[in-house]
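[1] Sequence and predicted structure are below.
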Amino acid sequence: MGVVELALVLIVLLLLLLASGLWIALALSAVGYVAMAMTVSTPPGQALAASMWQAGNSWDLTALPMFIWMGEILYRTKLSDDMFEALAPWMQRLPGRLLHVNVVGCGIFAAVSGSSAATCATIGRISLPELKRRGYDERMAIGTLAGSGTLGLLIPPSIIMIVYATATDQSIARLFIAGVVPGLLLIVLFMGFIAFWALINKQQMPPRDAAMTLAQRIAASRRVIPVVLLIAGVIGSIYGGLASATEAAVVGVALSLVLSWWMGSLSPATFRDALIGATRTSCMIAFILAGAAFLTTAMGFTGIPRNLAEWISGLGLSQWQLLTALTLFYILLGCFLDGISMVVLTTSIIIPLVQKAGFDLIWFGIYVVLVVEMAQITPPVGFNLYVLQNLTGRDIFTIARNTAPFFVLMCVAVALLAAFPQIALWLPSTMFDR
């Protein structure tokens, strides 16, 4: 059997296993086992044990459960209530007014969460009822929240960046810092679109709230100071060279516990729920990474990634053509898989291609996160769409239509990132290569 035929057989097998409802980690492991059994004499069981142990025995991976736990703790606080009250007075004078709270609020919570779904749910549970009560257009309220919720993947600390760094042996700290400017770019694009929409749809905007003095706005902002201090403690410790990403994750957990206690949200029940939630999510991700590690090992034995890379190289695609093809591939894949599964499933095949094409792997990691963000708002498996379905009661496809403009803005961000790689590379090169 040729390499192409073998690749097709394995792809069909994987799709069948995933469609059957089998756990993703088990599906990946099963495909790897079949691949090795069909092509080499090396016992698959030995490779399975060795690759899974190596995947789990990673110090960098320690940051994953810590950041997830931090997000779980904060999810159970009154953070979203305080954030809305603190940001609303400052957004009143902007075109679009309180619709900007979704964007800025998601950007702030993303810096202490690392999860797209958690960001969307935390901000949405307070902002959507408030915006509806004040008469804002429901379609824009839903769209801004769905699009902005994806910032949880891009603005550090990001769970999916840790997964990518572990799978490709890249620096977590560099990836975190590389995501800052693209994250701010996406916030600017979203807020710019909201302002433009508001200016041409003035009749759909509710009346302004009563004006507040500067002193009143500053007083309201005090409610978000603890969150800013938490962000400064986590990200600042990395930027300042005081802690690695793993050590900063522990700092974040400690600070989030203190913040939760200070806000009166910390109790034995919430502590237990946050710990159990973080354990479940961390185990799920670690299991998927272990299955993907074995599949990567098996693919190395079969030679499929190497032959595929040589075949694509033989097509003579330019960097732009390759990126366009990869973007379409990830968007399509996002219709069926969650973001973490997309990254671990494609790493073994895609990375040799992008290395041969001359792409920087830190830059490519930010690119992957951006296109995976896009997958968070594509039906039928966009996680943010499901979160909003639970919050609003609307069907998935209605929510997806409301989110379409923000999907287009993400495509613009991908194009800008491809045209100007320094958007992602400037800050890490400034911080680490001095």
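    Cool, got the structure.
[2] from here on, contacts and neighbour counts on C-alpha atoms
    Will do.
[3] Name the residues of stretch 388-400 that are buried.
    Across stretch 388-400, burial judged by 16 or more other CA atoms under 10 Å covers 388-389, 391-392, 396, 399-400.
[4] Take the residues you listed and keep only those in helices.
    Using DSSP state H, the members of those that fall in helices are 388-389, 391-392, 396, 399-400.
[5] try this one side by side with the last:
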Amino acid sequence: MTELATGLIVLFLIFFYLGLGVWVFIGLISVSLTVQFFILDMSPDTIGAIATKIMVRSASSWELAAIPMFIWMGDIIFRTDISRRLFDGLAPIVNIIPGRLLHANIVGCTVFAAVSGSSTATAVTVGKISLEELSARGYDRSLAVGSLAGAGSLGLLIPPSIVMIVYGILAEVSIISLFAAGVLPGLMIAALYSGYISLRAKTGDGIVPQVAEGGGGNIPRVRLADLVNLLPVALLIVVVLGSIYSGLATPSEAAAIGVLAALVIAFVTGQLSLDLLTQSVMSSVKMSAMVVSLVVAAALLSTTMGYLHLPQNVATMISGMELSPYALIALLAAFYVLLGLFLEGISITVMSLPITLPLIVQAGFDPLWFGVFLILMVELATITPPVGFNLFVLQGLTNMSISQIARASMPFFLLLCVGVVLLTLFPEIALWLPETIRGGGG
């Protein structure tokens, strides 16, 4: 059987099992077992031994411990008023920028992303606070919804990020370096979003209300009480990211410290209760089980593809096409946009990495840079119908149709594409900060 035929069979099996509507991790494991039995002609005993060894080893990775901790920390914040305090603290500050409170979506999602690690949690939390507030004050609803869809995806890029941890484990890249690599690209995307909102506010009528929230067109004063509202989130960011970048804690240890800090804040503000603990733990366990099961299934699929020599053969085939590095990136970008029509971020990462990472390394790209590139492509998937998670989240918050939300999100989809181009042309946007931190540490 030729390499092309083998690759097409594996691709068919992936879409076949996923098309049955089974959970993604079950579909990936089924593909691996089917290939091992029918194509590699392995005996059931051999298949069982390989599957047990690979899945136990991948599930025992110490780095995986960070995932449930970061998810739990974000869930605690979601169930307290910390996020509302964040919005209240940001509102007077963003009022001085053209577009005023519309920027609260961008800044709020950027800041909240630094303590949640999840795109969905970021969009839901900020959206629950901001959308009704913006509509009541007369801001353009379409732009408010679109900006939230785009900015919510920053939960994947601004560290700590669950997808970054998954990528770091699978690609064997330093998670601390990945976290550092995501900071400047995340701020760049946020700046592109805010710049677009400011431009729309200056050129379009009805985007923002005529009178500023302070009344009389005056710029509202930023009071000390407003800044105090930002302290809980600021404290969490300093505790989590500060402990990582200072070298005092690994990402897994920093995640545990973040959970403790979130619980302390909930206690100090009088919101810690048995009900909050129970709900946050149950929600986090469910989400963590989903993520870890995908990582385990992906490890088995990656091993199976290795037995087939599929990644190496695909790399050789594309290498034979003599594509330039930029042409390869364009091809992979189109591939990821296609995957984003049907799959969510972690599934995209674990399914594609065994094939795409060898291509990237062979073309001379830094795997650290590719991690940020991949996460930007995953961000595109969160606002791409028909399976864009942020679109479904916003549909539940607004009762708008998916098509309406997708149209409102389109400018921010295009701005993300601009961000991908800038990152490709100027890789230092992602690589400068990790190299600086490593240099400082050396």
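    Everything's here; your move. It should be emphasised that the depicted structure is a prediction, and the values quoted were computed from it without experimental measurement.
[6] In the ones in helices among the buried residues of stretch 388-400 of the first structure, find the pair that's most separated.
    Leu391 and Ala400 (14.2 Å; CA to CA).
[7] so where do the helices sit in the stretch 301-434 of the first structure?
    304-314, 319-333, 339-356, 361-375, 383-392, 396-419, 422-432 (DSSP state H, counting those that start in this stretch).
[8] what sits against Gly152 of the first structure?
    With contacts defined as CA atoms under 8 Å, 6 or more residues apart in numbering, Gly152 of the first structure is in contact with 106-107, 109-111, 113-119, 158.
[9] so what corresponds to it in the second structure?
    Using TM-score structural alignment, the equivalent of Gly152 of the first structure in the second structure is Gly155.
[10] what's the distance between its match and Ser273 of the second structure?
    Plainly put, Gly155 of the second structure is 27 Å away from Ser273 of the second structure if you go by CA to CA, to the nearest Å.
[11] any idea how far the residue positioned nearest the centre of the second structure is from Leu20 of the second structure?
    Centroid-nearest residue in the second structure: Leu156, 1.7 Å away (criterion: CA atoms, centre = their mean). Counting by CA to CA, the gap from Leu156 of the second structure to Leu20 of the second structure is 28 Å.
[12] do Val115 of the second structure as well
    Taking CA to CA, one finds Val115 of the second structure at 36 Å from Leu20 of the second structure.
[13] Who has more neighbours out of these two?
    Val115 (31 against 9; other CA atoms under 10 Å).
[14] Now do the same contact list for the counterpart of Leu391 of the first structure in the second structure.
    Here Leu391 of the first structure is matched to Leu397 in the second structure, going by TM-score structural alignment. Residues in contact with Leu397 of the second structure (CA under 8 Å, 6+ apart) are 124, 127-128.
[15] go on, Leu186 of the first structure?
    409-410, 413 are the contacts of Leu186 of the first structure under CA under 8 Å, 6+ apart.
[16] could you redo the last one with a cut-off of 7 Å?
    The contact partners of Leu186 of the first structure, by CA atoms under 7 Å, 6 or more residues apart in numbering, come to Ala413.
[17] Find the helix or strand that the aligned partner of it in the second structure is a member of.
    Structural correspondence for Leu186 of the first structure with respect to the second structure (TM-score structural alignment): Ile189. Secondary structure assignment for Ile189 of the second structure, by DSSP states H and E: helix 175-203.
[18] do Tyr139 of the second structure as well
    Per DSSP H and E, there is no helix or strand for Tyr139 of the second structure.
[19] Let me see the ranges of the helices in the stretch 51-200 of the second structure.
    With DSSP H, counting those that start in this stretch as the criterion, the stretch 51-200 of the second structure has helices spanning 66-78, 82-94, 102-116, 119-136, 141-152, 162-171, 175-203.
[20] Quick one, which of these gets closest to Ile39 of the second structure.
    That would be helix 162-171 among these, by CA to CA, at 24.7 Å.
[21] Give the other helices and strands that that closest one contacts.
    helix 175-203 (3 or more CA pairs under 7 Å, 6 or more residues apart in numbering; DSSP states H and E).
[22] Tyr386 of the first structure: what's it in contact with?
    Ile396.
[23] Distance-wise, check it relative to Glu130 of the first structure.
    For Tyr386 of the first structure relative to Glu130 of the first structure (CA to CA), the value is 20 Å.
[24] Report how many residues lie close to the aligned partner of Gly107 of the first structure in the second structure.
    If you follow Gly107 of the first structure across to the second structure using TM-score structural alignment, you land on Thr110. As a burial measure, Thr110 of the second structure scores 24 neighbours (other CA under 10 Å).
[25] ok, Thr110 of the second structure touching Gly152?
    No - Thr110 of the second structure is not in contact with Gly152 according to CA atoms under 7 Å; the separation is 8.0 Å.
[26] number of nearby residues for Leu332 of the first structure?
    Residues near Leu332 of the first structure, counting by other CA under 10 Å: 13.
[27] Could you do Tyr245 of the second structure as well?
    Quick note: Tyr245 of the second structure (other CA under 10 Å) scores 19 neighbours.
[28] Show the contacting residues for Met377 of the second structure.
    Neighbours of Met377 of the second structure in contact, by CA under 7 Å, 6+ apart: 333, 336-337.
[29] quick one: which of those is nearest Gly204 of the second structure?
    Distance to Gly204 of the second structure across these (CA to CA) is lowest for Val337, with 30.6 Å.
[30] Once you drop chain neighbours, what's closest to the counterpart of that closest one in the first structure?
    Counting by TM-score structural alignment, Val337 of the second structure corresponds to Ile331 in the first structure. Closest residue in space to Ile331 of the first structure, ignoring its immediate chain neighbours: Ala375 at 5.8 Å, by CA to CA, 6 or more residues apart in numbering.
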